[in-house]
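just the structure for this:
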Amino acid sequence: MPLLLRFTIAALVAATTLPVAADTDRERENLARLEHELALLTSEVRAAKADAPSIARIHFQYDELARDLDHIRAGIADHLDAPRHPRPIEPLKGDYRR
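Next up, the predicted model:
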């Protein structure tokens, strides 16, 4: 097998077998950043509600928006707080005759 072909195959194998943990860590960092940004956005929504005119004909539903943002944040937090490894499960008995 030519050296260039061996090198190409080795490079492809190395590129496709990079540690999955690095991708997982990067995803967790991105989600944590999103959660933080949503917290900042939620405080901005509450400030906008305080500044909203009370005599407007149509009122924007700031409470609904804040509740939705909180719901999204909770989903991200649940994902971040989940165990990183599969939970152990009890093995099956396998013997059902008596």
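
when you work out contacts or count neighbours from here on, use the C-alpha atoms and nothing else.
Fine.

and the longest helix anywhere in the chain, what does it pack against?
Scanning the chain for the longest helix, with DSSP state H as the assignment, gives helix 20-51. In this structure, helix 20-51 packs against helix 62-81, with contacts taken as 3 or more CA pairs under 8 Å, 6 or more residues apart in numbering; DSSP states H and E.

neighbouring contacts of the helix it packs on?
Residues outside helix 62-81 that contact it (CA atoms under 8 Å, 6 or more residues apart in numbering): 28, 31-32, 35, 38-39, 42, 45-46, 48-49.

let's see this one next, to set against the first:
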Amino acid sequence: MLKPLLLIFTISLSAVASASNFAERESLAKLIHEIDGLSSLVDEAQGRANPDSRIRFQYNLLRKDLMMMKLGIQEHLDGPAIEPRNYAPLSGDY
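Now for the predicted structure:
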């Protein structure tokens, strides 16, 4: 009797972890979309910058940092959605 309950509990935990994993991946995909949207704002800000200013904002470094964040998130998303797990074989009288 205990083994079927353990199996049901294990499957339930797996489903909860999978739903949570999907929600995280969805949020990370939204972050990538937001980072893409920031590119046009960076272009706009750079276009409005005073070229004669003594101190200039480093737009190239900002673009590089945004790209690094985007690539890091994308690398995580491109990885396996669920880590492989080893389960003990089921044995028992059914």
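
need the TM-score from the superposition.
The pair, once superposed, lands on a TM-score of 0.69 when counted by TM-score structural alignment, normalised by the length of structure 2; 73 aligned residues with a CA RMSD of 2.0 Å.

that older thread, of the contacts of helix 62-81 of structure 1, which pair is most distant in space?
R28 and K49 (31.3 Å; CA to CA).

among the contacts of helix 62-81 of structure 1, which one lies nearest to F60 of structure 1?
Nearest to F60 of structure 1 among the contacts of helix 62-81 of structure 1: K49, at 8.4 Å, using CA to CA.

now do the contacts for the closest one.
With CA under 8 Å, 6+ apart as the criterion, the residues that contact K49 of structure 1 are Y62.

now do the aligned residue in structure 2 for it against L38 of structure 2, distance only.
Using TM-score structural alignment, the partner of K49 of structure 1 in structure 2 is Q46. Noted for Q46 of structure 2: a distance of 12 Å to L38 of structure 2, by CA to CA, to the nearest Å.

please apply the same query to E44 of structure 2.
E44 of structure 2 is 10 Å from L38 of structure 2, by CA to CA.

again, but for Q74 of structure 2
Counting by CA to CA - Q74 of structure 2 and L38 of structure 2 are separated by 16 Å.

kindly report the same for A49 of structure 2.
Taking CA to CA, one finds A49 of structure 2 at 16 Å from L38 of structure 2.
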